[in-house]
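Asker: I would like the atomic coordinates for the input below:
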Amino acid sequence: MGSVQHYFATKDQMMIFALIHVHERIYQRVNACLDPRSPRDLVRSAIIEMLPLDDERRTEARIALAFLARSAVDPEYAATLREGYPYHAVFFAEQIRRAQQNGEAPADLVPEQEAVILFAITQGLVNPTLIGHHTEETVIDALDRHLNRVFRGG
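Answerer: Model prediction:
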């Protein structure tokens, strides 16, 4: 306990540090996947890194869930959480736009709207997967089916 208190004056500081650490780990894993692959593959890789499909990602999802629960009643936590959301939307929208330019996604899609939907689907899969309601196969199948709707030739 003393060593934790040496680094963090409050439990809130420790929680915020943990969330930032989780986001950095996910960001590093996603960046490790970023090579000149198709926009669909990049989006798929990024989403898979956010899903609790192994022990490491389940631990991260538990931390994020605890933070989310606290953010529902604490404006400071909510503000911290909101800061990270635009990065996902921008990344997804950029990949959809890139796919449209390459003829790999329908031209009539609105990238920003599709990005919101992709993020919502991702978040909607996290908790049921975390509690064991969905198997990895079910989650991957659902993700691939939706990505095939957004990206041609998936």
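
Asker: Please make it C-alpha for all contacts and neighbour counts, starting now.
Answerer: Noted.

Asker: List the residues that contact residue 47.
Answerer: residue 122 (C-alpha atoms under 8 Å, 6 or more residues apart in numbering).

Asker: Quickly find the element holding it.
Answerer: helix 39-50 (DSSP states H and E).

Asker: report the angle between the axes of the helix or strand following that helix and helix 39-50?
Answerer: Remark: after helix 39-50, the chain's next helix or strand is helix 55-71, criterion DSSP H and E. With axes from the mean of the first three to the mean of the last three C-alpha atoms, to 10 degrees applied, the angle from helix 55-71 to helix 39-50 works out at 80 degrees.

Asker: Please generate a structure for the following sequence too, so the two can be compared:
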Amino acid sequence: MPKVVDHDERRHAIAEAVRRIAADRGLEGVSLGEVAAEAGVSKGLVQHYFSTKDEMLRFATSTLRRQVERRMPGEPMALRDVLVAMLPFDADARTEALVANAFLPRALKDPEIGRRFREGHDDLVGLVASLVSAEQQAGRIAPALDAEPEAELLLALVSGLGDAVLVGHRSPERATALIDRHLARLAP
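Answerer: Below you'll find the predicted structure:
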């Protein structure tokens, strides 16, 4: 009886190998051969699923969002919890941040990867803006503030703090304290 192969599962396993290499060595470490070795499959199998490195990298970026969404707090979401969840405090979050940073230069050159980054950012702005609005309705954030620009500022803060945590400039405790301090400034 022939073995049943889950092609989607194989593609995702290869994408996971791309992410591990990107987190460890950057995109310059990603090659069909290196990915095959990391995934524990033949180079020919990688080429069966991805005819080019670009195709493989594009697919890997399509799976990044799912990784980030897994770390988000469940419903109901609280603004502070979402902001803290985006910071690279554990091994998985650190890997995700390193992978995103490795792909950033590629997003500037590859229209499809760039589009994914922009769409992901726009979705995050929408989520955080809705949480800012919820906090305003609950009386915890000043009602006169415009939710969308505040969301963009909060995401910029989280991005900067995330990079600072990655390189060791800020501890997780200090980064969390800075988020709390900024949220306190938004109170009525």
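
Asker: which residues does the spatially most central residue of the first structure contact?
Answerer: The structure's the first structure has its C-alpha centroid closest to residue 50; by C-alpha atoms, centre = their mean the separation is 4.1 Å. By C-alpha under 8 Å, 6+ apart, residue 50 of the first structure lies in contact with 26, 57, 61, 122, 126.

Asker: Which residue in the second structure aligns with it?
Answerer: In the second structure, residue 50 of the first structure lines up with residue 86, judged by TM-score structural alignment.

Asker: Residue 147 of the first structure now?
Answerer: In the second structure, the residue paired with residue 147 of the first structure is residue 183, using TM-score structural alignment.

Asker: who's in contact with that match?
Answerer: Taking C-alpha under 8 Å, 6+ apart, we find residue 183 of the second structure in contact with 80, 141.

Asker: Show me what counts as buried in the helix or strand containing it.
Answerer: Per DSSP H and E, residue 183 of the second structure falls inside helix 172-185. For helix 172-185 of the second structure, the neighbour count (16 or more other C-alpha atoms under 10 Å) marks 172, 175, 176, 178, 179, 183 as buried.

Asker: count of residues packed around the closest residue to residue 107 of the first structure other than its chain neighbours?
Answerer: Using C-alpha to C-alpha, 6 or more residues apart in numbering and skipping residues adjacent in sequence, the residue nearest residue 107 of the first structure is residue 100, 5.6 Å away. Using other C-alpha atoms under 10 Å, residue 100 of the first structure has 20 other residues around it.

Asker: which SSE is residue 100 of the first structure in?
Answerer: According to DSSP H and E, residue 100 of the first structure maps onto helix 75-101.

Asker: so where is that helix in the second structure?
Answerer: Counting by TM-score structural alignment, helix 75-101 of the first structure lines up with residues 111-137 of the second structure.

Asker: Next, the mean deviation of that stretch compared to the first structure.
Answerer: Aligned to the first structure and superposed, stretch 111-137 of the second structure gives a mean residue distance of 1.4 Å (mean C-alpha distance after the TM-score superposition for the first structure).
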